[in-house]
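Participant: A predicted structure for the sequence below; I have some questions about it.
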Amino acid sequence: MDTSDELLQGADPAALLTPDGAVLGVNTAMATALGRSAEECLGRDFGDLWPAGQRMSAESLVAHAAKTKAVAMRVLDFPARDGAPVASLIEARSVKDPTGDEQLVWVRALDARNDLTSLC
């Protein structure tokens, strides 16, 4: 992907973070899934955007991807809105900032409804 904006395009929730978890950008789908506006997410720690029971998992997902440069996956529950929380497979991977040499972490929810191989 050529620009960090491309990492946030698409219908599925996505975020771009610093290696220590600070939110640099989120798409509308991620902000909506977290029950916040995109502006409320910027600059905050990614783990702090999740319900209390999910924070450690969200933080460890980002830390693993940032430190090992490997793809990390966790099942996290997006906050409940008028019902039960929504479980989603979340992927995090280290990416290079196309505008510089800084390493970033790209986080996205995978849509596995029609692709069971993405769960392997």
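Facilitator: Cool, the structure landed. Residues are numbered from 1 along each chain as shown.

Participant: going forward, measure contacts between C-alpha atoms and count neighbours the same way
Facilitator: OK.

Participant: counting contacts, what elements does the strand ranked longest in the chain pack onto?
Facilitator: If you go by DSSP state E, the chain has its longest strand at strand 86-96. With contacts taken as 3 or more Cα pairs under 8 Å, 6 or more residues apart in numbering; DSSP states H and E, strand 86-96 sits against helix 55-68, strand 72-78, strand 103-110.

Participant: for stretch 64-76, which outside residues touch it?
Facilitator: Residues from elsewhere that reach stretch 64-76 (Cα atoms under 8 Å, 6 or more residues apart in numbering): 19-20, 54, 57-58, 61-62, 87-94, 103-105.

Participant: which residues does E91 contact?
Facilitator: V71, A72, M73, R74, V107, R108, A109, L110.

Participant: quick one: buried ones out of those residues?
Facilitator: Listed as buried from the contacts of E91 are V71, A72, M73, V107, R108, A109, L110; burial here means 16 or more other Cα atoms under 10 Å.

Participant: what's the separation between the residue nearest to L89 when sequence neighbours are not counted and A109?
Facilitator: Spatial nearest neighbour of L89, chain neighbours left out: V75 (4.5 Å); criterion: Cα to Cα, 6 or more residues apart in numbering. To A109, V75 is 9 Å away according to Cα to Cα, to the nearest Å.

Participant: one more to weigh against that first structure:
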Amino acid sequence: MRTAEQACRNHNHYYVGVGHVLLALLEERDAAIEARLASGGHSAPEVIDDVRRAIGTGEERLWDGILITPRVSRIIEIAETRVPTTLPLEPAHLFDAIEAEGGLFAELLSRYVGNTRVS
């Protein structure tokens, strides 16, 4: 979540949204996520460009704090329900949860990934 928070700050936003989480996951270069993209014939830098465009930029001002959006909380909840409690939550689980949630970024991902989910 720290990387997502930094993505939020880099785009002058006061909230961590699904797009920031997705951007962080792609920038981390997780092997399972890279494999998902490769199975669709794509790579992280291609998707990162589209995600950045979709996120846009906010106002040029400093915010006192960063909020986590309800949709991000929902993504985490989806990921946690799909992973046995004995296993750690991995980046690929969040990636799959973004797809499962079905919002704008799931639609964006559908253009890039193959059909090899982790969870």
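Facilitator: Happy to help now that I have it. The structure presented is a predicted model; accordingly, all values stated were derived computationally and were not measured.

Participant: need the TM-score from the superposition.
Facilitator: Superposed pair, TM-score by TM-score structural alignment, normalised by the length of the second structure: 0.31. Supporting alignment: 62 aligned residues with a Cα RMSD of 4.3 Å.

Participant: TSV for the helices and strands packed on strand 86-96 of the first structure, including distance to T32 of the first structure?
Facilitator: Compiled in TSV, these are given as follows (distance: least, Cα to Cα, whole Å):
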stretch	distance to T32 of the first structure
helix 55-68	17
strand 72-78	10
strand 103-110	13
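
Participant: among the ones you listed, which is nearest L7 of the first structure?
Facilitator: Closest approach to L7 of the first structure among those (Cα to Cα): strand 103-110, 7.3 Å.

Participant: got the angle between that closest one and helix 55-68?
Facilitator: 130 degrees (axes from the mean of the first three to the mean of the last three Cα atoms, to 10 degrees).

Participant: spit out the contact partners of the residue lying closest to D77 of the first structure once chain neighbours are set aside.
Facilitator: Spatial nearest neighbour of D77 of the first structure, chain neighbours left out: A87 (4.2 Å); criterion: Cα to Cα, 6+ apart. Contacts here follow Cα under 8 Å, 6+ apart; on that basis A87 of the first structure touches V75, L76, D77, F78.

Participant: neighbours around the first one, how many?
Facilitator: Each residue near V75 of the first structure was counted by other Cα atoms under 10 Å, and the total is 16.

Participant: show me where the second structure has helices.
Facilitator: Ranges of helices in the second structure, per DSSP state H, are 2-10, 18-28, 31-39, 44-55, 70-82, 91-101, 104-110.

Participant: would you turn the ones you listed into CSV with mean neighbour count?
Facilitator: Compiled in CSV, the helices of the second structure are given as follows (neighbours: other Cα atoms under 10 Å):
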stretch, mean neighbour count
helix 2-10, 18
helix 18-28, 22
helix 31-39, 18
helix 44-55, 15
helix 70-82, 16
helix 91-101, 22
helix 104-110, 16
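
Participant: need the distance between the two termini of stretch 89-107 of the first structure.
Facilitator: Stretch 89-107 of the first structure end-to-end distance (Cα to Cα) = 11 Å.

Participant: no no, stretch 16-32 of the first structure
Facilitator: 15 Å.

Participant: for V86 of the first structure, give its distance to A109 of the first structure.
Facilitator: Taken as Cα to Cα, the span from V86 of the first structure to A109 of the first structure is 11 Å.

Participant: hmm, I typed the wrong one, I wanted I90 of the first structure.
Facilitator: 4 Å.

Participant: same thing with A66 of the first structure?
Facilitator: As judged by Cα to Cα, A66 of the first structure and A109 of the first structure stand 17 Å apart.
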